[in-house]
Each structure stands twice: as C-alpha cells, then as structure tokens.
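Colleague: here's a sequence, model it:
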Amino acid sequence: MDDKRKKIILKEITFWKQNKMLPEHYCNYLIALYTEGEEQLQEKMIKRKKHLNMEIFFSFLFLSMIGISIVITYITDVSFGMQTLFLSFFFFLLIISFFIFRKNKKNLLLIFITGAFLFLLYSVQINDTYFSSNKKSLYILILVNCVTWLLGGLWRRQLFFIIAGTIAVGTLIIFMFIW
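Modeller: So this is what the prediction gives:
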C-alpha cells in the first residue's frame, strides 16, 4: 500500500479514536497494523523529548534561583527586607512548581533540594541580621535546619536528605565542640 493511502487511513483511525467511534484498543490495533508498529515508537520519542525539555527548564530555573539568592544575599548590598522579598518570591515559585510536579507525577526531589538550600540561606541571613553574626546562634540555626532535613528525609523517604542531614548534624556537632 502506498504512503498516501496509509496516511489517509491513519488519519481516519485517529479521528475515530479521538471521537470514540471505536473502542480505543481497536484503534490502537489498527494504527499498529497500518504503521507496522512504528507509530507508537514515534509517540514515545516525542513524549520523552517533551519530558526532557521540561526537566531541563525546571532544573535551570531552580539552579538560577539558588544562584540569584546567593548573589542577592552575599554579593550585593541589598537591605534585609529586599532579600526577604526575593527569597519569599522564590519560595512562592517553588510552591507553584511543587503543585505542577505533583499533578504531573514528576519527581519532587529537585524542588525539595532547592527549598532546603533557600531555607539554609534564609537561616544564615536571619543570623546575620538579628544576632549580629553570633557563632552560637548560627550553629543553632544551622542545626535546626539540618535536623529539618533529616526529619523531612525520614518523613518523605528521601535518601538524599537522610544522608545530608545526618552528615551535616554530625559535622556541625563536631564543629560546635571544637570551636
């Protein structure tokens, strides 16, 4: 059968499938029959490419949020209120991303890692502003942050946070007693 006739038949079968004129499994069988199995491979490749593009976009977005937060917090001379505004905006973006990822059943680990890093930056920023860079208060705030990582990792069963929280708490306790 020539390609022009196959395309017309496939277009009709796709129309039947979309409008539920035939059961879906019949349409899938006919599509596989006329395309000789190649149609499903192309659909999977297109879906995989869209998924990869979305993952790259969100990875870049979250990494840029971390980079911008570091620049705003430590490199530029921005007031505490403005820094808090930026970090709050980034947390708002993370919350929106969380709901989008959960709705699409995507992996939420990247959102949690970005949120934990922003929370760490915010803890250090609070120490610098309210406690005049006191070492003991910084240790306590970071310890609370690391314990939050550990508890969050246990609660969500995220091995990354369990390991990072455990190592960070152990290291922090050692530094607290040495210095």
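Colleague: could you use CA atoms for every contact and neighbour count after this?
Modeller: OK.
Colleague: list the buried residues in the top helix by length along the chain.
Modeller: Under DSSP state H, the helix in the chain containing the largest number of residues is helix 38-70. When burial is assessed from 16 or more other Cα atoms under 10 Å, helix 38-70 yields the following buried residues: 39, 62, 65-66, 69.
Colleague: next: stretch 136-155.
Modeller: Neighbour-count burial for stretch 136-155 flags 137-143, 145-153 (criterion: 16+ other Cα under 10 Å).
Colleague: mind checking which of those residues land in helices?
Modeller: 137-143, 145-153.
Colleague: quick revisit: could you dump the buried residues of helix 38-70 into JSON lines with distance to residue 91 added?
Modeller: Formatted as JSON lines, the buried residues of helix 38-70 follow (distance: Cα to Cα, whole Å):
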{"residue": "39", "distance to residue 91": "42"}
{"residue": "62", "distance to residue 91": "11"}
{"residue": "65", "distance to residue 91": "10"}
{"residue": "66", "distance to residue 91": "11"}
{"residue": "69", "distance to residue 91": "11"}
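Colleague: now, among these, which is nearest to residue 112?
Modeller: Nearest to residue 112 among the buried residues of helix 38-70, counting by Cα to Cα, is residue 62 at 10.3 Å.
Colleague: state the distance from the residue lying closest to the closest one once chain neighbours are set aside to residue 41.
Modeller: Once its chain neighbours are removed from consideration, residue 62 has its nearest residue in residue 114; the separation is 6.3 Å (Cα to Cα, 6 or more residues apart in numbering). Distance, residue 114 to residue 41, using Cα to Cα, to the nearest Å: 35 Å.
Colleague: next up, for comparison:
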Amino acid sequence: MNAQRKKIITSEINYWKQNKLLPEHYCDFLITLYTQGDHEQEISATEAVLSKKKRKFKVRAVLIQSLYILIAFALLGISLKLWTQFFDGQAILLVGFLIVNCLLWLLAGRLLKLLYFTISGGAGLVLIVIFIINTVI
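Modeller: Next comes the predicted model:
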C-alpha cells in the first residue's frame, strides 16, 4: 500500500477515534494494522476526508441560511415600501401585507424545515392578532 493511501486511511481512523464513531481500542487496532506497528508519525484527524467534507458542508449551509434570511427581509422591506408609496395611512392594507409576509415565512419554514422561519411566521401572526384585538377593544 502506498504512503498517500496509508496517510488517508490513518487520518480517517483518527477522525473516527476523536469523534467516537468507533471504540478507541478498535481505532488503535486499525491504526496499528495499517501502519504495521509504526505509528510514531501520528496523523491528525483534521486531515481526514470526512472532516473536510463536514467543514465545507457547514460553510455552504450557513451561506444558504443567510440567503434565505436576506430574501425574507428583502420581501418585508419591499412590502413596506409599497405600502408607504401607494397606500400610506391605510392600516388595514399594512396589516394585510404583514399577514402575507408572516404566512410566507410560515410556509417557507414548513417546506424548507427551517424552525426559525416557522417560529417567526407564527409569532408574527400572533402579534398581529393581538394588535387587531387591542385596536378593536
């Protein structure tokens, strides 16, 4: 087995050991087996392929989540801008725009399985209902 392949395998085993994917004594046995008892040159778990993929996935997930939030705020901003430009002073239409935004957030939270959108949409609808009840009474 070539040295590069041994390095990859031992780094993966160290990653498993560090993250407790296998019991420690299994990992020690596998490292001893693949390095043929000469594992003085310990390879860190950060060089593992799984570790690199996990890191790349986290960065991509954060970027996608940030994009979703940015789109939601942009839609809210556009709704409020439309209201101020064309319907200023008509509170019923403002409430309607806010309800539509909250329903879209709730729908996005359900479809995309994003808890923060579901909570935001639900909390927004509850606050709008409380506002309506307070203005009527």
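Colleague: please state their TM-score.
Modeller: TM-score for the superposed pair, counting by TM-score structural alignment, normalised by the length of the second structure: 0.59. Supporting figures: 104 aligned residues with a Cα RMSD of 3.1 Å.
Colleague: picking up where we left off before, what packs against the longest helix of the first structure?
Modeller: Using 3 or more Cα pairs under 8 Å, 6 or more residues apart in numbering; DSSP states H and E as the contact criterion, the neighbours of helix 38-70 of the first structure among helices and strands are helix 24-35, helix 80-103, helix 109-130.
Colleague: now do it and helix 24-35, the angle between them.
Modeller: Put simply, helix 38-70 of the first structure runs at 100 degrees to helix 24-35, going by axes from the mean of the first three to the mean of the last three Cα atoms, to 10 degrees.
Colleague: and helix 38-70 of the first structure with helix 109-130, angle?
Modeller: Per the same axes, to 10 degrees, the angle that helix 38-70 of the first structure makes with helix 109-130 is 10 degrees.
Colleague: now do helix 38-70 of the first structure against helix 80-103, angle only.
Modeller: With the same axes, to 10 degrees defining the directions, helix 38-70 of the first structure sits at 160 degrees from helix 80-103.
Colleague: now for the helix or strand containing residue 29 of the second structure, which elements pack on it?
Modeller: Element membership of residue 29 of the second structure [criterion: DSSP states H and E] is helix 24-35. For helix 24-35 of the second structure, the packing partners by 3+ Cα pairs under 8 Å, 6+ apart come out as helix 3-18.
Colleague: contacts for the helix it packs on?
Modeller: Judged by Cα atoms under 8 Å, 6 or more residues apart in numbering, the contacts made with helix 3-18 of the second structure from elsewhere in the structure are 22-24, 27, 30-31, 34-35, 43-51.
Colleague: quick revisit: counterpart of the residue nearest to residue 62 of the first structure over in the second structure?
Modeller: The pairwise alignment with the second structure assigns residue 114 of the first structure to residue 70, based on TM-score structural alignment.
Colleague: residues in the second structure aligned with stretch 68-87 of the first structure?
Modeller: Residues of the second structure matching stretch 68-87 of the first structure are absent, with TM-score structural alignment as the criterion.
Colleague: repeat that for stretch 144-164 of the first structure.
Modeller: Taken onto the second structure by TM-score structural alignment, stretch 144-164 of the first structure occupies residues 100-120 there.
Colleague: what residues are up against residue 149 of the first structure?
Modeller: Each residue near residue 149 of the first structure by Cα under 8 Å, 6+ apart is listed here: 116, 161-162, 164-165.
Colleague: separation between it and residue 117 of the first structure?
Modeller: The gap separating residue 149 of the first structure from residue 117 of the first structure is 10 Å, by Cα to Cα.
Colleague: for residue 178 of the first structure, same thing?
Modeller: For residue 178 of the first structure relative to residue 117 of the first structure (Cα to Cα), the value is 25 Å.
Colleague: between these two, point out the one with more neighbours.
Modeller: Neighbour totals were compared for residue 178 of the first structure and residue 117, and residue 117 leads with 15 against 7 (other Cα atoms under 10 Å).
Colleague: wait, residue 146 of the first structure sits on residue 171?
Modeller: No: taking contacts as Cα atoms under 8 Å, residue 146 of the first structure lies outside contact range of residue 171: 10.4 Å.
Colleague: residue 92 of the first structure: neighbouring residues, count only.
Modeller: Residue 92 of the first structure is flanked by 12 other residues according to other Cα under 10 Å.
Colleague: and stretch 75-87 of the second structure, what's buried?
Modeller: 76, 79-80, 83.
Colleague: can you pull the contacts of residue 109 of the second structure?
Modeller: When the contact criterion is Cα under 8 Å, 6+ apart, the partners of residue 109 of the second structure are 115-118.
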